[in-house]
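[1] sharing a model that was predicted from the sequence below.
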Amino acid sequence: MMALLLFLCVCLVLLFGVPVAFALGGTALWFALLGSLTGHLDTAYLGALPNRLFGILNNATLMAVPLFVMMGVTLERSRLAEQLLDAMGQLFGGLRAGLALSVMVVGTLLAASTGIVGATVVTMGLLSLPAMMKRGYDPAYAAGAICATGTLGQIIPPSIALVLLGDVLSSAYQQAQLELGNFSPRTVSVGDLFAGALLPGLMLVGLYMLYTLYLAWRKPQLFATETRVRFDWAFAVRLLTALIPPILLIVMVLGAILLGLATPTEAAAVGAFGALVLALLRRSLSPSALLGVLTETVKITSMVFMILFGAALFSLVFRGLGGEAMIHQWLQDLPGGVVGATLLVMGVIFLLGFILDFIEITFVVVPMVAPPLLMLGLDPIWLGIMLGLNLQTSFLTPPFGFALFYLRGVAPPALTSAMLYRGVMPFIAIQLVMMALLALWPSLATWLPEQIYGL
């Protein structure tokens, strides 16, 4: 009962606006004191906290986080998106909904090169939303397309969310194996999740585009016919100049990880250095710009690691109060076995996404539910991709979807909140359809890792 109260109190404190790291750590400390006074918590659990914290600081996988953040912030500030959007908009010229399709292509490239949802949504909102509304696009659709495309950085590698999920699932998988008495040398790496997410991520982009083309066919009044561009050598040079640098950087980073030539941390370092070179070649890397990139990187990284510290304390106290055993028993007793347990967990995470951020869910909820699910026989890579897709919806679900806040902050007054909420609903449904497809065909997530790593 105390473990359940701990979880409910954390959610309540978060709703009052307390920063996540302090809500997790502070509430856990109060319950640790209460549990030790009432005899419900063995204080030996807290003795493991220093090792946990030093383990986080010494974790080579988590070192990829600041490097990927630096790569994303550098590319976002080098005005790469503006050149890409201009070139792709001309490439799709003449097609109804051509600008919408170009937004999705550019958003996909930005997702794969930056991985930062806020930067992608704000950049696309500033560049493309006024243009789409000026050309007669339905404001609700335009807002929904930009928000949904901006969240692709959650699932398309290299993704910071997958790096964090990989670390959590690796610990959960090892814990599940120990509980089952298995000592398999297999682990869950970030590279496994990157490989597993590639095909579902691209399929999700394809579903967005199919939905857009369907609307352009059935409801052409929602879109505008673009001006056809003349294809000549000058346009080809502009297009290649805009496309080749980010694609080359993505191939270098992802290829090094998937082919086993570098660890995710090493590949992230290559990506950060490559982003600096691109910014330097574009003459957008002044000393003040570099200082801004480094400052933003430190801010984001500090936020993530402070949440990690708070989550480490929370998980220790929660486990000491018997919460993990309680959840394991609940999931085992559910009707429907592993299918029923998985449906319940995915449903709860989806609902929590309405009020909590993906980082909070990753570090608070996933460590509680992942070990029992893995003990029931789920594939860890498939589970990681399902969780990634589910957490992606948390950016779109009102009232606290962060992508909605990002776009609302840069949108013109003509775009109301009601339009924004109405516009994202079909894209949330598309993400749920992608999750259903992945549930029916798990090989969508497991086939590529099996081919690359022989898992």
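    Structure received.

[2] contacts and neighbour counts: CA atoms only from here.
    Noted.

[3] spatially central, which residue of this protein would that be?
    Nearest to the mean C-alpha position of the chain, by CA atoms, centre = their mean, lies residue 154 at 2.2 Å.

[4] mind checking the longest helix of this structure?
    Identified as the longest helix of the chain according to DSSP state H is helix 287-320.

[5] check which residues of that helix are buried.
    Using 16 or more other CA atoms under 10 Å as the burial criterion, the residues of helix 287-320 that qualify are 290, 293-294, 296-297, 301, 304-320.

[6] hang on, the residue nearest to the centre of the chain packs against residue 161?
    Yes. Applying CA atoms under 8 Å, one finds residue 154 in contact with residue 161, separated by 5.6 Å.

[7] and the helices in the stretch 201-350 of the chain?
    Assigned by DSSP state H, counting those that start in this stretch, the helices in the stretch 201-350 of the chain fall at 233-258, 264-281, 287-320, 323-333, 337-352.

[8] okay, one more to line up with it:
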Amino acid sequence: MEFLAIILFVVVFILILKGYPVAFTLGGISVAFAFGVSIFAPSQFDMSTFYLLPSRIMGVVNNYVLMAVPLFIFMGIMLEKSGLAQSLLETMAMMFGRIRGGLAISVVVVGALLAASTGIVGATVVTMGLISLPTMLKRGYKTELATGVIASSGTLGQIIPPSIVLVLLADTINSSSRGSGAVDVGALFSAALYPGLLLVGLYIAYILIRSYLKKEEAPSIPAEEIAEFKGTDYGKKVIKVLLLPVLLILLVLGSIFAGVASPTEASGIGAVGAVILSVIQKKFSFSVLKEVAKETTKLTSMVFFILLGATTFTLVFRTLGGDGYLQELIVSSRLTPMLFLVLVMAVIFVAGFFIDFIEIIFIIVPVVTPIFNAFHMDMLWVGVLMALNLQTSFLTPPFGFALFYLKGVAPPSVQTNQIYRGIIPFIIIQIGIVGLILFFPEVVFLSK
């Protein structure tokens, strides 16, 4: 009767695809399904199992690692209000302006810096879309290239730490591992850094090659305009704009990698640093603090409600024997560990076309983690692969959130199909990175 757990998984997945609220679908359907099974097949599920649920929920609420989520969200939103992105984009555009495709390269570099400072995809894509997209189009950039660069660069915060995806992924892997295969958040941050920087490098390489082959798609900025911007205090401008975010990055990531602070403690440093940076930029006020706190509460509540629903789903799924049934099914099918990993990566990639990364983490990851542990696979390596794969969920049509964010702020002349076409090369680059790390795991472990 373990196949009942698989039926539960399929029902939940279908309802989420149809657009029902994720948190209430995960929790509500799981409880209703368990109640039905307890009536018609009482030997398969005892409703007294739900006595375990309050302790599990309190375990989520009291989870020290998850305290980093609201603090990183606060840091990202506060930095958005500080005008950091606008200053970075204006300065970087002039620094790379003489290079053909330099404006697009500046967007990638700023996206990487914002990723290491904030990690909030929506804020990054919207900010860069508002500031850089009209400028790129005005200077003759091809629409597909401009939109593809902005959307892909805006999602770098999902793989370059500090990343909310990495925090949630590490916590979900740990809660699903049952004492084996646990992943430290700091170690996952460290392991994801090199693949993230490699992704940035490949984005820039693609832009340079495309700009060289098709010069009309990415013209350079006139030398007179660059000279006018630089003026007499250009050095001071660069130092002021770059120094503050770099210092914040060093404080947050440096404290984690040096072992001085845990990711949760570092998130507190980042939140305070964001406030200080906002004060320095003269953008801080009580109304701004109130708005940031409101947005932080809203996003944090969404994440934790989904997490509580996922906790209920996992309890019912495991009680019905779903994880054991899947493990037995995989073993009996004689799938090798590598083939199973490739299969999971394919499922996550396809799911990213239709549902959000949070939903994938809380639905798919708890189901497959025990099987990875049974295969004795390194969950740090698997975690980075999942994180890179999840990043594509923001870019893949028809429901890529980065595409929606960009379309919402793009000029009316920019069509949806142009945004979809523009993102294809960057999705191919991401798939290539996943394949590279899949067959060359040492890329992940360079930090060791």
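    Everything's here; your move. What you see is a predicted model, and the numbers here were worked out from it, not measured in a lab.

[9] re earlier: between the helices of the stretch 201-350 of structure 1, which gets nearest to residue 15 of structure 1?
    helix 337-352 (11.8 Å; CA to CA).

[10] in structure 2, what residues pair with the next helix or strand along the chain from that closest one?
    Following helix 337-352 of structure 1 in sequence order, the next helix or strand is helix 358-360 (DSSP states H and E). Counting by TM-score structural alignment, helix 358-360 of structure 1 pairs with residues 357-359 of structure 2.

[11] chain center to the matching stretch, what's the gap?
    Distance of stretch 357-359 of structure 2 from its chain centroid, counting by CA atoms, centre = their mean, to the nearest Å, is 9 Å.

[12] got it, and stretch 86-103 of structure 1?
    26 Å.

[13] what span of structure 2 lines up against that stretch?
    With TM-score structural alignment as the criterion, stretch 86-103 of structure 1 aligns to 90-107.

[14] contacting residues around that stretch?
    89, 109-110, 128, 132, 136, 146, 149-150, 153, 204, 207-208, 211-212, 215, 218-223, 226, 229-230, 237-238, 241 (CA atoms under 8 Å, 6 or more residues apart in numbering).

[15] helix, strand, or coil at residue 376 of structure 2?
    coil (DSSP: H, G, I helix; E, B strand; the rest coil).

[16] residues contacting it?
    Contacts of residue 376 of structure 2 by CA under 8 Å, 6+ apart are residue 181.

[17] structure 1: which residue goes with residue 36 of structure 2?
    By TM-score structural alignment, residue 36 of structure 2 lines up with residue 34.

[18] follow-up on the earlier one: average offset of the match of helix 358-360 of structure 1 relative to structure 1?
    Compared with structure 1 after the fit, stretch 357-359 of structure 2 shows a mean deviation of 0.4 Å (mean CA distance after the TM-score superposition for structure 1).

[19] what about the equivalent of residue 173 of structure 2 over in structure 1, distance to residue 417 of structure 1?
    Under the alignment (TM-score structural alignment), residue 173 of structure 2 maps onto residue 169 of structure 1. According to CA to CA, to the nearest Å, residue 169 of structure 1 stands 36 Å off from residue 417 of structure 1.

[20] neighbour count: these two, which is higher?
    residue 169 (28 against 14; other CA atoms under 10 Å).

[21] quick one, what contacts the more buried one?
    188, 367, 370, 380, 384.

[22] quick check: of those, which has the highest neighbour count?
    residue 370 (27 neighbours).

[23] if we can go back for a sec, run the angle between the longest helix of structure 1 and helix 323-333 for me.
    70 degrees (axes from the mean of the first three to the mean of the last three CA atoms, to 10 degrees).

[24] what's the mean distance for helix 287-320 of structure 1 versus structure 2?
    Looks like 0.5 Å for helix 287-320 of structure 1 (mean CA distance after the TM-score superposition for structure 1).

[25] and that helix, what other elements does it pack with?
    helix 2-15, helix 20-38, helix 49-57, helix 64-77, helix 358-360 (3 or more CA pairs under 8 Å, 6 or more residues apart in numbering; DSSP states H and E).
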